[in-house]
Structures are given as structure tokens and as C-alpha cells.
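In: Here is my input, please return the structure:
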Amino acid sequence: MDDHTLRVLEFEKVLALVADGAAFSVGREQVMALRPEVTFEGTLARQRETAEMRLLDQMGIDVPFAGARDVRAAIHAAAIGQVLDPPDLVDASQTLKTAFRARQVVDKLRDRVPNLSTIAETIADFRRLSDEVERAITPRGEVADNASEQLATTRRELRIAQDRYDQRVQAALADAIRRGIAQEGLLTERNGRKVIPIKSDYKGSVQGIVHDVSSSGATVFVEPIGVVEAGNQVRELQLAEVREVRRVLQKLTTLLGDREDEAMTSVLTLGRLDSLHAKIAFGRRVKAELPQPGDGESWLRREGATIVERGRHPLLRGTVVPTDIAVGGEYAAVLITGPNTGGKTVALKTLGLLTLMVQAGIPVPCADSSRFVVYPRLYADIGDEQSIEQSLSTFSSHMRNVKAILEKAAPGTMVLLDELGAGTDPAEGSALARAVLETLLERGCTIVATTHHGELKAFAHNDPRLRNASVEFNLETLSPTYHLTVGLPGQSNAIAIARRLGIDEEVLNRANAQLTPEHFELETLLAEIRAERSAAAEARRREELAREESEEMRRQLAIRRDRVEQERMEILSGAHREAEDALVQMRRELDAERRKMATRDFDTRAADATMKRMDSDLAKLGQRARPVRPEPAAARAAVVRDLAPGDRVHVRDIPQVGEALSAIGEDGRVEVQFGSIRMKVSVDRIDRVETALPQESVALPQRARPNVSMELDLRGQRAEEALSRFELYIDDAFQAGMPFVRIIHGKGTGALRAAIREALRGHPLVRKFESAPANEGGEGVTVAILAG
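Out: Modelled structure (predicted):
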């Protein structure tokens, strides 16, 4: 991309803002080295990476960068054989460990962020180095005793030798003090050896090595002969310690230096992830809406129109008026006119800078409905670059830039021209500006230009490839609104501004006299069109507000309706559960009454009355226990109306298709044949009815309902024999219309109970089952509630 364009559009300043969010210097360095891509594929790759990093940010997943440092110099030093100091090893180890943790975080979401995962794959595993450094170097940056066995032994021996040496020197000092030959009662060191300060008059009284003499000559510093050997031993151990420490550091350095390329790549990749993270932080600060999390491509185009909606220049501070502009596609060029300081150049720079940011993979502050075309070339001539030293006037500097643009312009080029044709005779400047525009259009360029020349407004109006645009100006406040209006040329407002500033009316009248009637007609027409557009925009705004309020009201009503329906269903479901429980309990009581009837001393009249009462209650509870299903009334009515004998019936909870044997009875039930089993089924349990095909009628054999006991006793039987009896018993009980049965299997080891309950669990004729009450057998008896 052209360096002059990057400079005039202030791309470097944007990079500096992005770099402020980097965690360490390598990331900042990579941000500052960013340049816009010149291909669609390159831009797409950049934006996909940014979109995926934004997705991680939206999910609240932090890629770790804590503790990262630029350790490339240390890595290179290790590779060429230098021994690294503990702090350098710690920094390198921590940075490489952080890089691998970043890779692990990204790898966990490989399916969601495939491009970031591909980047992170280049980070190598240096956990062995990290473990060794953490074991060998303390948090204070010192080599630990346990860095090696030899170092631990040497330091232990050194401490013992040092204690012994200190004791002997202290004893020699005490003797010198007692004899009155010590200058003072303190030990000191000279040349790394501990010495006693002896008065010079008594230096012959102490045998030893003189290491130093005071400046006055009154004191000599003597190492007593009796401690020399102990001092020598300490010194030897100190040197041994230094050698072993260096050997440990050399070993750790080799672990790093032998993998220089992998380490360098890992640091650079961590910097790349950091630069992407810095882009996202910048996007949050400028409230960028593109790219959307995980979407780095739907808003990019190879060709067509660039559409910027609510675009904001990222370098502006305070309240920024957003810019809406579209160029390319149907209109290859946009010509912006209007008064000075009205915002023409800002609109021009905003479009150009946002385009560069898109192609560099940087989030852009605009609405997510914006669309951007990728341009392989973008040239801009913005600002006044006049130079006295180079004898360049304003016009000359513009022409020099235009010349360079014309030499490079080709299809797929975006050209931004500020104050085209300014700085010279208006007639010639206008003609030259028109010629430049026509030439660039013929070469297939996309152009946005600003100008004050009225002739160019007419040119843009008459040429179908161009479109007029203007910046608005508030005549009441004499200030620009910075709002860009596409489709209308700008008004100069020069005389109106002069009047507001107090210029003599006679001067203004003379100025008006110089203008043609057509000028006044055009200005009046433009003012009327602007007023109509403003009114239409206000009407659209109110309509949109009303629509949003209507949608919100509709949404709230829907939420309220769903909440009411949910509460209603919960209430009904609770009532149905209670009714079903009561129904089961009443059936048990009814069964108990029937068993009592078999005894001799049983009051048959009382039992008969009880049976009638319970039958009545049973019918009422059965009605209450029927579940209310959200089935359309029309569909249910159709089933009831169309059901006829011979139809194929699909009943809920019964996997087999049945055949209707009768029409619907007064009790709302229909008799259905399932193979050899006949039963009555409630209509609301029928899911679907298939009309029977015409065929010759065949009389089905009528099987009398068997007389079945309410209990089946399987105690003492093997599981295979018990299951065979169980299957026959359930069929007979179902045909007899029994509501529930009791299976007595005993407690024992529990094997028979488990087999029976496993068979009940998937049985089509059983709705549910449970253990009998404790006073009726408990876990030794299973009560099965039959379907029907």
C-alpha cells in the first residue's frame, strides 16, 4: 500500500492506539508493523483471525499473556554458547510456558476458532525447560541447593567449613584483645580473607599473613597462621560452588539454545496472538461492530459497492457525528461539496481510513450493516503540502500527487481526492478536475472527491457514473452539522454567512446582483429539497420508533401469554397427578373390599353400598385424571367424527396398531382389537385414525373375558418359569379390564423381583408399577397399573 496514502490517512496513529492494548513488546512490535492486505484472500484471513479472537473475548475466555517478555536476545545468546544468568533463564522459561498455555486454551476450542488454532500450532512445548528452571532457580533469582546433588553437597560442606573458619578467627581475635595488641575488637576482610586489626607496634607478636596496612600505618591487618588452612578450605569450596553453579546454568542454557528456532517461533506466535488481542481491546474502546464475533467474511466483498453506515473516525474525540456513505457498484464516484470546515475532508478520511483498517484486520467503528470492498490499491491526495524550500504552491503539491495517482491508477483502485482543482483559476481548475475524474473513471477506479467548483456539481448530476453528496451547514448557528447527505450537491452559503457575520447590506446586495437568476433558482430548489428530505427523515424516524414500540408490546404480550399458559398447564398437571394418585388409592381400597367379600361373616348390604359409592367416586376421579393435552380441538373432533368400525387406530403408549370394533360409545370410549386382545380405549388416547379399506367382512372369534385373580403368586419359582406365567397373566388381566394387579415374588435374594420389574418396565400393557405398601407386602410385592 502507498506510504504517502498511509501517512495522510493517519494509519500509523491508529496502529499506535491498537498497540497500547498489547501485553508485551513483541505484540506491540507486530501491531506497529501491520500493513493493509492488498488481496481479498489476505484480508479475509486477517478478519477471520480477528473475528475468532473476538469470539473468544465474547465467551469470556482469556488467552494468557501474563509474564511474557521479549526474550529473543536471550534465546540467541543461548544458541551461540553464552551462559545465561538466572533472571534471563527465568524470563525465557516463563514466556515459553505462557506461550504453551495460550496454545492449550486455543486448542480446546479448535472447532470454534480453527484459524487461531492453526496459528497456535506453531508454539512448541518447552515444559521440560520450565520444570527444570523452576526446580533449579529460586523466586529470588538464585540457583537453588537442589539444582544438583553436587551443588547441594558443596554448599553443605561450605557452610560447615565457614562455621569452623569463623570460630577459629573469633578465637584468634579474642586472644589478641586479651593480650592488648588488637587495634579494635572487630573482624574485617581483606582480599576475601578474614583478618584481625593489629597495632603496628605489635605486628611481630602475631604469626600470620599481612593482607593490608591502614593509610596512617598505625594498623596492620593480619590473618593468623592458625586460621589460614581453614580459610583456604573455605575458598576452595567457594570456587567449587561457583563452578557447579555455572555448570547448572550451562545445562539449562543448552536446553534453550538447542531449540533456538522453535523458541523464536513460539515467542513470535505469542506476539501474534497478543497483537490480535490488542485489536479486540481497541475495538472495545472505539465500539467497533465489525467484525462480528466469529464472522470475518459475510461483510467483505471482492467487488461492488463499499457501504459505510454510521462510520466514525477512530482518532476523533468527544461527540462524533457518524458518517453514512456508499461508493462503487452503480455509482463509481461520489463528489462531496459544501462550505469549508463542514466535514468534507473528515468524511473522505473516514472512508479511506476504515478501508485500510479493514484490510489490516483491525475492528472498524461502524454499524454491522456496513459492507466493505477490498481494494488492491488505495491512493489519497489530502491536505496542503505546499513547500517554500521546494517552490511548491498548494496547487503544485496537489498536481504532483495527482500525477503520481494517474500513473498508477488501474481497475480496482480507490482514489480519494481532497479539494480537487483548488488553488488556481476557477475555470481552469474546474476543467482540469473534470478531466482527472473522467480519466480515472475510464480506468475503472472508485473515486471520492471533494470540491468547491459549482461546474463539477452539474457534471456529477449529468454523468450516471457520479453521484453528488454534500455536508450540511446550520445557518442559524453558523456552524457545520458534519452530516453527509448523499444525492444532493452542497450549497455555498457564502452570502448568508457573510450576512450573519454583519457584512454591510449594501455590499451583500451588490454581490447578489452579480449572480445569475439560475443561481438563485438552484439554491432555492436545493433548500426546498433539503427541507423535504429532512421532513421525510423525521417521518421515517417516528415510524421506526412506533414500529419498535409495537414490536416491544407484541413481544411483552407474547411473554405474558406464554407465562399464563405455562402456569395453567402446571396447575392442571398438578391436579391430574393428585387425581391419579387418589384413583390408585381408591382402586386398592376397592380391591380390599372385594377380598373381604370372600369371607363368611361379611355384611353384603354394607359392602354393596360401599361398592356403589366407590364406583361412583371412581368414575368421577377417572374423569379428573384424564390428562389435558394441547391437541387442537378441530383435530380431536375430526377423530371422533370419522372413527368407524374397521378403522386402524394408533393409541398412545401402545406400540401395536389396533382395529376399531365399535363406534364411540356414550362414555367416550371405543372397543379396539390388538391382535388377540380386546380392550376399550378412551378417545383422547387415540393419536391417529386410518380409514379401513373396503374388504369382505370376516367375523372375528369372540373370546370370553377370563376370570382372573387380582394377585399372581410366583414365590418359589425359577425366573424363566415365572416370566412365562407372568406374561400370560398380564394378558388375561388386561382383557378382563382390571385396573391393576399384584405380583407376589417375595423378597429373597431379589433376583426374581428384578426380573419381574425389568419385564414390567417395557411392557406395552403396563402404564407404571411400584412396590406395595409395607403392610401389604412391601418389597415382596409389586403393584402394576395396567393401561386402558
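In: use CA for all of it now, contacts and neighbours both
Out: OK.
In: Tell me, how many residues neighbour the closest residue to A79 other than its chain neighbours?
Out: Excluding the flanking residues, the one nearest A79 by CA to CA, 6 or more residues apart in numbering is G257, at 3.9 Å. By the criterion of other CA atoms under 10 Å, G257 has 22 neighbours.
In: is it true that G257 touches I75?
Out: Yes: judged on CA atoms under 8 Å, G257 makes contact with I75 at a distance of 6.1 Å.
In: hang on, L255 packs against R127?
Out: No: in this structure L255 lies outside contact range of R127 using CA under 8 Å: 11.0 Å.
In: before we go on, could you also do this sequence so I can check it against the first one:
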Amino acid sequence: MIFPENFEQKIGFDEIRTLLKGRCMSTLGTEWVDSQLKFLSRYEDVREALEQVRDFIRFSEEEDDVYEENFFDVRQALMRIRPERTHMEELELFDLKRSLKSVSDLVDFFRKKGDDEIPEYPALTQMASNVETFPQIVKRIDEVLNKYGKVKDTASPELLQTRHSIEVTTRGISHSLRTLISEAQNEGYIDRDVAPTLRDGRLVIPVAPALKRKIKGIIHDESATGKTVFIEPSVVVDANNRIRELKSQEKREVIRILQELTNNIRPCAPAMLQSLHFLAHIDFLRALASFSKTFESVIPEVRKYPYMDWVQAIHPLLQQSLQRHGSKQVPLDIALKGKQHILLISGPNAGGKSVCLKTVGLLQYMLQCGMPVPMRENSVMGIFHDIFISIGDEQDLENELSTYSSHLLGMKAMMKNAGPHSLLLIDEFGGGTEPQIGGAMAEAILNRFVENGTYGVITTHYQNLKHFADSTESVVNGAMLYDRAQMQPLFLLRIGHPGSSFAIEIARKIGLPEDVIAYAADLVGKDYVMSDKYLQDIARDKMYWETKRQKVHTQEKQLQASLANYEKELQNFNQERKQVMAKAKEEAQDLLKQSNAKIESTIRAIKEAQAEKEKTREVRQQLDEYKNTLRQDMEEEDRIARKIEKIKRRQQRKSEKKGSALQQLVSTLSKNASDQPRPVSTHVKVRVGDYVRLKGQTTVGHVEVISGKQARVLFGMMHTNVPLSRLEVTVKPESNNISKVSTFVSKQTRDAVYEKKLNFKSEIDLRGMRGDEALDVVSHFIDDAILLEQSQVRILHGTGTGALRMLIRQYLHTVPGVKTFHDEHVQFGGAGITIVEF
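Out: Model (predicted):
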């Protein structure tokens, strides 16, 4: 059940129908769009329709020349021939033949592809399973009609003979007329460029009125100007009469042939109508595939129960309109899953709330009509049994109902009929009456929807509904984001926190007098006005930590991949080492055998030489040389073994270092994400009594007290509390060095620094300043931030021409204490604000 009756018009589905019908090739497809494209509430029906579209899109992309796109609507002709002695005309038969041929080609193809154990196009194969084809009828029509849709001469012997007689007689008439025209031209009765023409089916000669009596014959007609008369010469009157008789005879024979062919078709007419129904479905699927390609629509995962997890969803009609003007729609991410059933969207006027609502309604309706939807493929959609909508001005003048009364009637119907499988779409919930009672009534109705377990997307401006969503598990706040710096909506939906109406900012942008704006702000109070800013600050902080968490997750994956790579390399190295050692042992065994053989050979040579000293000396010298060679080889092998062992130890250290770095990084970033101080680095072990220095600095101090993560350090004459993570242990400096780095700081100076730290503001506004003036202010501001150990500051310089922004960033490049700087998020100022981190 869809509520109200004009639901399709409200969400724009009637325009979708029009676009689809414009892509159909015949009235078969357009009537299918009107009659068969409807809301389906059963999961099985939706899935079947989507599978048919999926298969046809794949079929149209992968298969060529399977069939000719002949979609002709000949249903009226088939119904007209039910009585006997009626017949179909040549063009009707020609269209029927082409349509039946398309049906036959498609059915034969899908049945062939379905013969396999796993059909290639299962949904289309199922569609074609019960469709009857008529190859004999197609063949018979081909025997009767030529390729232009006219009855062939060979359709019957009588027709062939009649047309032959007509041709022969026509040639005789033409010859007689040419002879007569030639003689008349020689006599000067008619012009040289005159040729026979046809009037009322008879060949005649055009002649000037003054010379019409020069040619004997019958005057059949004259021109509109009266300057030419058309004469049928008496010599061809009988032949023309014969032509007319033959033409009548030909027509009678053609009708007889068509009647005979129609008699063959008449018994099959009901089955042919069913085949044309299949062809209409194919025409619709072809149009839908083209529509889906144009709007980049996909078929997401569909679940049997109500569910929404949409990624990058767009409204196709809005996207088409924006493309014509060179713009592009901002996609929406929408989620209603788990215990969250109702999304309460707030935000500025003209910020996209109603567009978001209509996008939900249109895309959900499209899906449950069996249509692909424009969103990412990793989206998940559910099935709703009912969709209720309350959008726009519901004032009923006929029944004398106000806007609010009509709104309440709609809410009454929703509370009565909506259940756990219903989807509610309500725009400006509770509007149209006095805000206080309207908000209370809206909260009561919303509470009833929660009790009924209904799903819904609701837009509102009421603060009490936002608080209700925060305190109710099944309702979640959503905000349409707004760029405060540029004073324009971003059309981005952020789920998880409420939005602001930005009434003050929008009024200021429009140009209302400042005193009027100030008066209004005083009426509602400073706290109420600032609540919008606080909401945005919370949203900004949440976005920052979400980004930080994602960065931690990415870096963790990268480190794990690196660690796995090192482990794999170490494993390969160990395997290669084993192979090298095995080979070295084999070579050592061979070397030992060679050595023994050499020694034995030497002893034998000495014995054989007996007392020959020269020979003995020569043999001994050879043995010594062999020993030296052997020693060098062993030293080389030892060196290689030591090198291998060294490489192994280095690989192990790298692996251990990467593992500890991974644990340290994850621990550090995780604590940052939960607003906890950074832990002390594992390689820094600071104890009471150690001499330390700030990382990157040379001044040496003495640790007197350690309290938690802080250390009280004496630098010269000044005590300073410093985080342990910023300290590194160093050696005790010599006395002369201490005198060089020690500095006397008075109590008044330390108190002044402490006071300055308490009053320091981490944001500065430079708008309206000249370049040199702004640069001077920024330099002092950055120096103070470094001195007071700030982690981050914001510099508000505006966008303008960009010169001031460029000048400030050129200066920041030269400051050693600045780690990085970047634009603020677009929601909170974008390029108009520079974030500096130390």
C-alpha cells in the first residue's frame, strides 16, 4: 500500500516513467511501463525482476547480432482478424513477421543457453521457457512478401500472369505515346521536354490549351493555372482501359492471397498475443538497461527485511537537471540498520533536507519496482511492505482543512496503518502551527512511531526532537552540513549528530540590518545562539578523531604488511643459508679428500727421492703452497659465514624494530584518539637525578621530581614541568658548560610566563590587516605558541585574493618549531583558516 495516492508525483517517479517510455521502441514497451511497472512488496518478486534486468544488461553487453530490434505492435490487427473473411494488410503482415522473427531468435538463443547445467542467463531463460514461436508462419509470410513488405509476383500463378500482362500492356502504351509525342514535337504542337504522365491511373500527354485540338483524344484534367491540359490520345484509350481491368484483377488476387495467409494466422492469434507480451517485456528491459547505463545505476545487495545502508546515492532527476547546467549532485550516505530505525535530519533551509527525503523515497520505490538504482554496488537495501509520505503543502481547500490539519490527518493515518515493515517519509515534521505545541505534538507522534517499530526518514527544525533522538536508541540524528566560512550549504549528510538551522548566519548573509540580527540574538539568548557553534565544534572534533582513527588503521596495515615481508625475506634467507651450508660441507669433504691424497702423494715422492735434498725440498715447498691455499680458502669461508651471520642478525633487528614500532605507533595513536597524553617512548628512560635535555635542544637540565608522565626539571635557575616524552637522557655537562647554558630566571619572569600561558588563545584573526602588519602579529603569535608548548593553533586570514594566506605560509616554512600546517576542513572554514601544528 502506498500513501498518499499521488505518491509517484511527489517523489518524481512519474518523470521516471516518462523517461523510460521515451526509450522504448514501440507501444508494446510504453504500455508495459504503464501497466506492469509497479510497486512490489514481496522479496521474491523484487528479486526476480532485478535478476531479469541484471541478465539483460549482461546479455546486451556480451552478445551481438542475436536478434534485430523489431518491436512492432500488431495486436490490434491480430484481434481484428478474428471474424472470418477478414485479412491483414501487407504492412501489418510484414510487421508481424519481423516481430515474430525477433521473438523466435531470442527464445531460441535463451533456450540454447539454458540447456547447460548452469544457464548463462537464468532469469531470461525462465522468461522464455513458455513462449511459443511460429517459424512456419514466418516462413509462409516470407514466401508471400518481399523484403519491402509487398506481395511477391510469385505468390500465385494467377498473380504472376496478371502482373506480366500489365507490364506488357504498359510497355505498349509507352511506345505508342513516345511515337505520338515525337510526331507532335516535330509538328511543334508540344515542347521538346514534354513526357507522358499519369492522371487517374491513365497515361496522358500534357499539351498547351491552344493546341489541344491538334491531338485527338480525351481531356482528363488541367493544371491549377490552366496553362496545361492532360490529353489521353485515342490510340491508347483501349490499352489504358485494359490496364485498369488488369489492376482490378491484380487487387482481387492479392486480397485472396492475403485472406489465405490470414486464415493460417487466425488460429494462432491468441498465442501470438502472448509472444508479443514477451516482446513487450524485452522492449521494457532494453529501455531499462539504457536508462541504467545513463544514470550509472546498479543492483545492490537486497535483503528480505527493512534495511538501509546506502553509499553514494543520488537522485537521478536532480542529477540530470544539474548536468544540464554543468553542475554535479553531492551523493548521500544513508544508513538505517540494527536498532536505528528512524533518521531525524536537521540543518539549514535550502540545505538539501527535502532532496534527501525525496531521494530515499524515489530510490526505494525504484528498487521495489524492479529497477536498478544510482548508488555504489556495495550498498545494501531492504524490502518495505508500505511507504507513507507527508511532504509539501498538504492544505486541502476543498475540505476546508488548514496545512496543519492536513498534516495531522496524515500522521493519524500513519500511526494507524504503519508497522515494523513500513517506511515513513515526513518533511518539516510538526510544522504549520505554534512552535511550542507543534514541537510537543511532533515528539509525541515520533514516540508512537518508535513504539510501533516503524522505519522512517524525517526532517525537522525542532530542538526538542533532536534531544529526543539523542536519548532514544532507535532514533538517530543526522545533519545537512553547512560551510560557515563561505555561508553556503554543502548538501552533505552526516549521520550521528544534529544539524543547525544557521538562522543568524543566513540572515547576515542575506543582508538584514545588524541591529535587527543582534536584537533577535538577544531575545533567544547567547547560550542558544552559541549552541550552534558548539554543535559544529563537536562535529569538527569528531571528524578529526575519525580521520585519525582511519589513519591509524591504514598505518597499522602498512606496518603489518612490512613485517610480513621481512619475515618472508628472513625465511627465504634461512632456507638459502641451509643450502649454502650443505654445499659448503660437501666442498669441505671434497677438500679433505684432496688434502689427504696430496699428503700421501708427497710422502710417496719423498720416499722415492730418498736422499735427494733438492727433490725433497721441492716437494715440501709444494705441500706448503697447498697448505697456504687451503688456509686462504678456509679464511674466505669463515669470512662468508660471518657475513651471513651478520646479515641474519641485522634482519632480526629490523624485524624486532618494526614489530616494536608497530606496537608503539598503535599504542600512541590509540591513546591520542581517546584524548589521553602520549606515552613515554620505550627508548627514553628518565629517572630522578638524570641529566636531560629537550629533544632537538642543547640546554641540559636536572630531573628533580617525576610525577606520572610529567617531570619537574631544573634548567639553570628555572624549574619547568616537561612531559617525559619530550626529554632524552644525556651526560652530565662539565662545570664550564653548565655556566654557559645556565640562565638566571627570576620569579617574576616565571610568574609572567605562567600567567601568559593561562590567558593564551589558540586562535588569531588577521582579516582586514595589511601584509606586513599581519606578518608581525603572526610571528609573535607563533613564538608565544612555541614558548607555551601549544600543540596546535588556528590562523583565520580569510580567502580573498589568497595573498595574505600565501605570505603567512611562506613565513611558517621558515619557523623550525612548526611541524606542519594545512587548511581547515571545508565545513569549518576551509582555505580561509590555516591549522598550524607543533
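In: TM between them?
Out: TM-score of the superposed chains, computed with TM-score structural alignment, normalised by the length of the first structure, equals 0.61; 551 aligned residues with a CA RMSD of 4.4 Å.
In: In three-state terms, label the equivalent of the residue nearest to A79 of the first structure over in the second structure for me.
Out: Aligned by TM-score structural alignment, G257 of the first structure pairs with R266 of the second structure. Secondary structure of R266 of the second structure, reduced to three states by DSSP: H, G, I helix; E, B strand; the rest coil: helix.
In: how close does R266 of the second structure sit to I257 of the second structure?
Out: Distance of R266 of the second structure to I257 of the second structure, computed by CA to CA, to the nearest Å: 14 Å.
In: just T629 of the second structure next, same as before
Out: As judged by CA to CA, T629 of the second structure and I257 of the second structure stand 112 Å apart.
In: Neighbour count for those two, which is higher?
Out: Each of T629 of the second structure and I257 has its neighbours counted (other CA under 10 Å); I257 has more, 18 against 12.
In: That one - that's part of a helix, no?
Out: Yes: assigned with three-state DSSP, I257 of the second structure falls within a helix.
In: Verify the stated contact: it with T154.
Out: No: using CA under 8 Å, I257 of the second structure is not in contact with T154; the gap is 11.1 Å.
In: helices or strands next to the lengthiest helix in the second structure in the packing?
Out: Taking DSSP state H as the criterion, the second structure has its longest helix at helix 526-609. When contacts are defined as 3 or more CA pairs under 8 Å, 6 or more residues apart in numbering; DSSP states H and E, helix 526-609 of the second structure packs onto helix 613-673.
In: so where in the first structure does the host helix or strand of E728 of the second structure end up aligned?
Out: If you go by DSSP states H and E, E728 of the second structure is part of strand 727-730. Here strand 727-730 of the second structure fails to align to any part of the first structure, judged by TM-score structural alignment.
In: Name the residues of the next helix or strand after that strand that are buried.
Out: Downstream of strand 727-730 of the second structure, the first helix or strand assigned by DSSP H and E is helix 735-741. By 16 or more other CA atoms under 10 Å, the buried positions in helix 735-741 of the second structure come out as I738.
In: what span of the first structure lines up against the helix or strand immediately after helix 735-741 of the second structure in the chain?
Out: As assigned by DSSP H and E, the chain's next helix or strand after helix 735-741 of the second structure is helix 747-759. With TM-score structural alignment applied, helix 747-759 of the second structure matches no range in the first structure.
In: How far does helix 747-759 of the second structure sit from its chain's centre?
Out: Averaging C-alpha positions (CA atoms, centre = their mean, to the nearest Å) puts helix 747-759 of the second structure 55 Å from its chain's average.
In: same deal with stretch 13-26 of the first structure?
Out: Relative to the mean C-alpha coordinate of its chain, stretch 13-26 of the first structure is positioned 21 Å out (CA atoms, centre = their mean).
In: Next, count neighbours for the counterpart of I160 of the first structure in the second structure.
Out: Using TM-score structural alignment, the partner of I160 of the first structure in the second structure is V168. Neighbourhood size, V168 of the second structure [other CA under 10 Å]: 12.
In: Could you do R302 of the first structure as well?
Out: R302 of the first structure has 13 neighbours, counted by other CA under 10 Å.
In: go on, the one 3 residues further on?
Out: Applying other CA under 10 Å, we find 18 other residues in the vicinity of A305 of the first structure.
In: For the alignment partner in the second structure of it, give its distance to I342 of the second structure.
Out: Counting by TM-score structural alignment, A305 of the first structure lines up with Y307 in the second structure. Taking CA to CA as the measure, Y307 of the second structure falls 11 Å from I342 of the second structure.
In: Tell me which residues touch the most centrally placed residue in the second structure, please.
Out: Nearest to the mean C-alpha position of the second structure, by CA atoms, centre = their mean, lies R376 at 4.5 Å. By CA atoms under 8 Å, 6 or more residues apart in numbering, R376 of the second structure lies in contact with V298, P300, W310, V311, Q312, A313.
In: ok, 6 Å please
Out: R376 of the second structure makes contact with V311, Q312 under the criterion CA atoms under 6 Å, 6 or more residues apart in numbering.
In: Distance-wise, check the equivalent of it over in the first structure relative to R101 of the first structure.
Out: Under the alignment (TM-score structural alignment), R376 of the second structure pairs with A367 in the first structure. Going from A367 of the first structure to R101 of the first structure by CA to CA gives 35 Å.
In: before we move on, what about A144 of the first structure?
Out: Distance of A144 of the first structure to R101 of the first structure, computed by CA to CA: 26 Å.
In: next one: R69 of the first structure
Out: Note on R69 of the first structure: its distance to R101 of the first structure, by CA to CA, is 15 Å.
In: Of those two, which one has the most company?
Out: Each of R69 of the first structure and R101 has its neighbours counted (other CA under 10 Å); R69 has more, 21 against 18.
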